[in-house]
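Asker: Got a predicted structure here, sequence first:
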Amino acid sequence: MSETTTRGLRRRNRARVLKWVMLNPGATRLNLATVTGLSLATVTNVVGDLIDDGIIEDSGTVPSQGGRPTTTLSVRPEAAHFIGVDVGEHGVAVEVFDLSLNRLASSFRYTSARASDPDSIAADIEHCVNEVLTETGVRESVVGIGLGLPGIVEHPEWSRVDDHGDAMLYAQSIAWDGLEVGTLVSHDIPVFADNGASTLALSEHWLGAARGVDHGIVALIGRGIGVGIISGGEILRGRSSSAGEWGHTIVSWGGRPDATGIRGTLEAYVGGTSIADRWAEAGGDPDEDYELALAQLIEAAPRDETAAAVLDDTVELLGVGLANLVNLINPGRIVIGGWAGLALVAHLGDRIADAARRNSLERFAGQFDLVPSHFGRDGVALGAALLVVQEFIDGRAVVGGRTITAPHQRAGSPRVTGGPSGP
């Protein structure tokens, strides 16, 4: 076996062990051998390296079947920190997490991406990142910053941003066409980026409503609409990370235009602003705040025929859009997030699931369930941080000036670049 192959195998073994311990604190060496399929000797060696690196520790004991108690393992929360950024419809949210994925601090600036230029968003990101770093004092142990962004994030490695410019953002609906993602972050910290729907899918897949799901759909429904697709236990990326622009699929030929000018898209009918606009066009009087308008519509529907008709159409069209995904992807679970999606599912979840099943192939219709997002509005920032966590787990991440990578590589090693793999 070549040296390169051996290093790759060690790194993969390390990643499997570390991720399991992160997500399952209190694991034992024997348990790790069982779930990873590695030999007990290999697990013992990997665990020893991770303990030497200060990443995990012996955290307690549990009774064994005779003999000495069995030692349990957990990560050391303070060993590494990760920043997640959600550039969303209502503003910029920044959160910092430790290695146990505890949220230590958060900051928010109200600045809608749709109404702001990139320089303003960059300034808000800088302000919020500085705020959480000052509050926590963890700057030296930050591995990287993850960004959850509106639009298409393209990069040959799908998410890694090197030298402020390799990743490009194409957000047609807000006229950000070919923006260098690295220009949004001024800090000298490695940056990773993906579409917000994909980062939501990552958080739900690791820790939320899609945990343990090998084939699923995580829909983000706000003003815009996107989807993260879980296929074979990984987030489906596409050729250049662009998979998931579900909101721009056609549900009505030649129909209403969406924010990009494309007619008849799902977003043109089921996006949060589009729902309110359709109600106004039908004679309703929605609030100027689109979230309040959707709440008003849901409340008015039982006693107002116009509101009821708009809401019925919304349910049916969303069902059609979901059915298209069901017939294409054959998911075991559909998770609905985003402010508009959460409001619709909270009041109309059963009707939406029924509409999706009625428009799906019968065989597929009985093979999925539909649930709300576990993380609500916090999932995009967490998922953005998980982009960095995955890089750390895979052994290509820098902490406080040193590279944590394959076993026995120590302080002073050069930074290792390259995009993280899927979860």
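Answerer: Nice, I can see it.

Asker: make it CA atoms for all contacts and neighbour counts henceforth
Answerer: Noted.

Asker: distance of Ile174 from Ser231?
Answerer: Ile174 is 29 Å from Ser231, where distance means C-alpha to C-alpha, to the nearest Å.

Asker: any idea how far the closest residue in space to Pro331 that isn't next to it in sequence is from Gly148?
Answerer: Distance criterion C-alpha to C-alpha, 6 or more residues apart in numbering; nearest residue to Pro331, sequence neighbours excluded, is Gly216 at 4.4 Å. Going from Gly216 to Gly148 by C-alpha to C-alpha gives 20 Å.

Asker: In contact with Glu57: list those residues for me.
Answerer: Neighbouring residues of Glu57 by C-alpha atoms under 8 Å, 6 or more residues apart in numbering: Ile51, Leu73, Ser74, Val75, Arg76.

Asker: Presented hereafter is structure B, for comparison with structure A:
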Amino acid sequence: MQQLRRENAQRVLEHMWGSGAATASELMEVTGLTRATVLTLCKALVDEGWLTSAGTARRRGGHSTGRPALRYAFRPDAAYVIGVDAGQHGISAAVADLRANEVGRAHRRLDPEVLDPGFRRDEVDEAIDSALTAAAVEPERIRAIVLGVPAPVDLDGLSPGDANPFWQRMNPDLITLGDARGWPAIVENDANLAALAELRLSAEAPESSFAALLSGERFGAGIVMNGELVRQPRGRTGEMGFLDMVEGVGSSEGLGGLARRLARDALAEGRRDSSLAGVGADRVQAEHVFAAAHREDPLALEIVEDLAGRLARVCMLLGGLLDIDRVVLCGAVAPALGDLMDAVRRRLPENPYAPWLQVEASTLGADAVRAGAVRCAIDHVRAHALEV
């Protein structure tokens, strides 16, 4: 009987989680439960902090006899979650309520040349503490933490070191970070989390099939098929190392890294017909290149055309291989890709394998992985809310 009651309570909570205030009659209609059962369950959920009494409601028309119906509403502050983007160049952590409203953030920059795993763990921990302080949320109110890393992650939250030692350095056993605090922890590939964030924004989410392509320092893809994230036990779905063997692409180096490298190489070789020379070969970054291309700087335009050719091939490959509808460029570099996206779209009609493919830039920018981590953590809390 206790199990049945918990299942019924979960049905009520599931409806309330994604809706506004509701009366017992409305909950009876959507759950199929009796009035007495609904009222009992709502009282229990109020006592446990998941729901709150939200005043009363009279029938439409304003004229009815008897007491007005009591309304119930979900409490987004019933618990909190933490989402972390633990990238190679920086860490972004956020505390959010159960409706994904971020109430506190923290950011820490990292020197990508410092690869000490212990240092990285400490920096992630510091970012989490800073986000908690900014949110003024007590640690015991956290119900889950999700950390995104630039590495494949298996079902145990670990990253392999056999093919690439960099992966383990990016994920130095981060799955254990929640142990001392009593938090359930999930470690996930960053592109997968970006895909989850994009899925939440997708109007056609139940049928959507797309690749969320992180394109900063390295290419990595989160694959969504028919509204579901594709995930294999080894966690290597969407790894793009095979691009080393693709003619016209040549490596899995991402757009941000490529733009920076190509500009620095050209300037170091003496190229001076560009405003990028004023930035300096040792200081120029990808954002300088994309901004200069928008101003029709000759060197920047050459780099954008080079990147567009590579990216178009990557998108055509993904579209033809996976039969997906679109490729979404994600990450901090995405908002600056307007001219590059135009150049890519000009090449797409050349695609004989997926002529329907759409390519677009995410609106989430640098927040994509962290937003996906928050959503993943909320999904975990939602699935386990009433477990003893």
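Answerer: That came through fine. This structure is a prediction, so every number in the text was calculated from the model and none was measured.

Asker: Give me the TM-score for this pair.
Answerer: The TM-score (TM-score structural alignment, normalised by the length of structure 2) is 0.78; 367 aligned residues with a C-alpha RMSD of 3.7 Å.

Asker: Tell me which stretches of the stretch 101-250 of structure 1 form helices.
Answerer: Ranges of helices within the stretch 101-250 of structure 1 are 118-136, 196-207, based on DSSP state H, counting those that start in this stretch.

Asker: Out of these, which one sits most buried?
Answerer: Ranked by mean neighbour count, the helices of the stretch 101-250 of structure 1 are led by helix 196-207 with a mean of 27 (mean count of other C-alpha atoms under 10 Å).

Asker: all strands of structure 2, in order?
Answerer: Here structure 2 has its strands, by DSSP state E, at 22-23, 51-57, 69-74, 80-86, 90-96, 102-109, 142-149, 185-189, 210-215, 219-225, 228-229, 326-330, 358-361.

Asker: what does the longest helix along structure 1 rub up against?
Answerer: When structure 1 is parsed with DSSP state H, its longest helix is helix 305-329. With contact meaning C-alpha under 8 Å, 6+ apart, helix 305-329 of structure 1 is reached by 215-216, 231, 251, 266, 269-270, 275, 278-279, 282-284, 297-298, 300-302, 348, 351-357, 359-361, 364-365.

Asker: Try it again at 6 Å.
Answerer: Here helix 305-329 of structure 1 makes contact (C-alpha atoms under 6 Å, 6 or more residues apart in numbering) with Val270, Leu297, Ala301, Ile352, Ala355, Ala356, Asn359, Ser360.

Asker: Let's see if you can find the most crowded of those.
Answerer: Counting neighbours by other C-alpha atoms under 10 Å, Val270 comes out on top of the contacts of helix 305-329 of structure 1 with 28 neighbours.

Asker: check contacts around that one.
Answerer: Taking C-alpha under 6 Å, 6+ apart, we find Val270 of structure 1 in contact with Thr314.

Asker: before we move on, what about the one 4 residues further on?
Answerer: Ser274 of structure 1 makes contact with Ala268 under the criterion C-alpha under 6 Å, 6+ apart.

Asker: any idea what it aligns with in structure 2?
Answerer: Correspondence of Ser274 of structure 1 to structure 2, assessed by TM-score structural alignment: Leu258.

Asker: The residue nearest the centre of structure 1: what's it in contact with?
Answerer: Geometric centre of structure 1, nearest residue: Thr199, 1.7 Å, by C-alpha atoms, centre = their mean. Going by C-alpha under 6 Å, 6+ apart, Thr199 of structure 1 touches Val380, Gly383, Ala384.

Asker: Could you find the closest non-adjacent residue to the counterpart of the last one in structure 2?
Answerer: Using TM-score structural alignment to pair residues, one finds that Ala384 of structure 1 aligns to Ala373 in structure 2. If you skip the residues right next to it in sequence, Ala373 of structure 2 has Gly83 as its closest partner in space, 4.5 Å away by C-alpha to C-alpha, 6+ apart.

Asker: again, but for Leu297 of structure 1
Answerer: Distance criterion C-alpha to C-alpha, 6+ apart; nearest residue to Leu297 of structure 1, sequence neighbours excluded, is Ala307 at 5.8 Å.

Asker: Check Gly157 of structure 2 too.
Answerer: Sequence neighbours aside, Val187 is the residue nearest to Gly157 of structure 2 in space, at 5.0 Å (criterion: C-alpha to C-alpha, 6+ apart).

Asker: The aligned partner of the one you found in structure 1 and Arg333 of structure 1, how far apart?
Answerer: Aligned by TM-score structural alignment, Val187 of structure 2 pairs with Ala193 of structure 1. Applying C-alpha to C-alpha, the value for Ala193 of structure 1 to Arg333 of structure 1 is 25 Å.

Asker: More neighbours: the two, which one.
Answerer: Ala193 (31 against 21).

Asker: ok, the more buried one to His187 of structure 1 distance?
Answerer: Shown here: Ala193 of structure 1 relative to His187 of structure 1, a distance of 15 Å by C-alpha to C-alpha.

Asker: same thing with Glu89 of structure 1?
Answerer: 23 Å.

Asker: what do you get for Asp194 of structure 1?
Answerer: Asp194 of structure 1 is 18 Å from His187 of structure 1, by C-alpha to C-alpha.

Asker: Mind checking which of these two has more residues around it?
Answerer: Neighbour totals were compared for Asp194 of structure 1 and His187, and Asp194 leads with 30 against 14 (other C-alpha under 10 Å).

Asker: What residues does that one make contact with?
Answerer: With C-alpha under 6 Å, 6+ apart, Asp194 of structure 1 has these contacts: Gly148, Val153, Ser159.

Asker: What is the nearest of those residues to Ile404 of structure 1?
Answerer: Ser159 (19.4 Å; C-alpha to C-alpha).

Asker: Is it correct that the closest one is in contact with Pro190?
Answerer: No - Ser159 of structure 1 lies out of contact with Pro190 (C-alpha atoms under 6 Å); the separation is 11.2 Å.

Asker: Could you check which of these two is surrounded by more residues?
Answerer: Ser159 (28 against 22).

Asker: Just give me the neighbour total for the closest residue to His89 of structure 2 other than its chain neighbours.
Answerer: Leaving aside its sequence neighbours, His89 of structure 2 sits nearest to Leu110 (C-alpha to C-alpha, 6+ apart; 4.9 Å). Residues near Leu110 of structure 2, counting by other C-alpha under 10 Å, number 17.

Asker: ok, Leu110 of structure 2 to Arg120 of structure 2 distance?
Answerer: Distance from Leu110 of structure 2 to Arg120 of structure 2, counting by C-alpha to C-alpha: 9 Å.

Asker: One more: Leu199 of structure 2?
Answerer: Per C-alpha to C-alpha, Leu199 of structure 2 is found 29 Å from Arg120 of structure 2.
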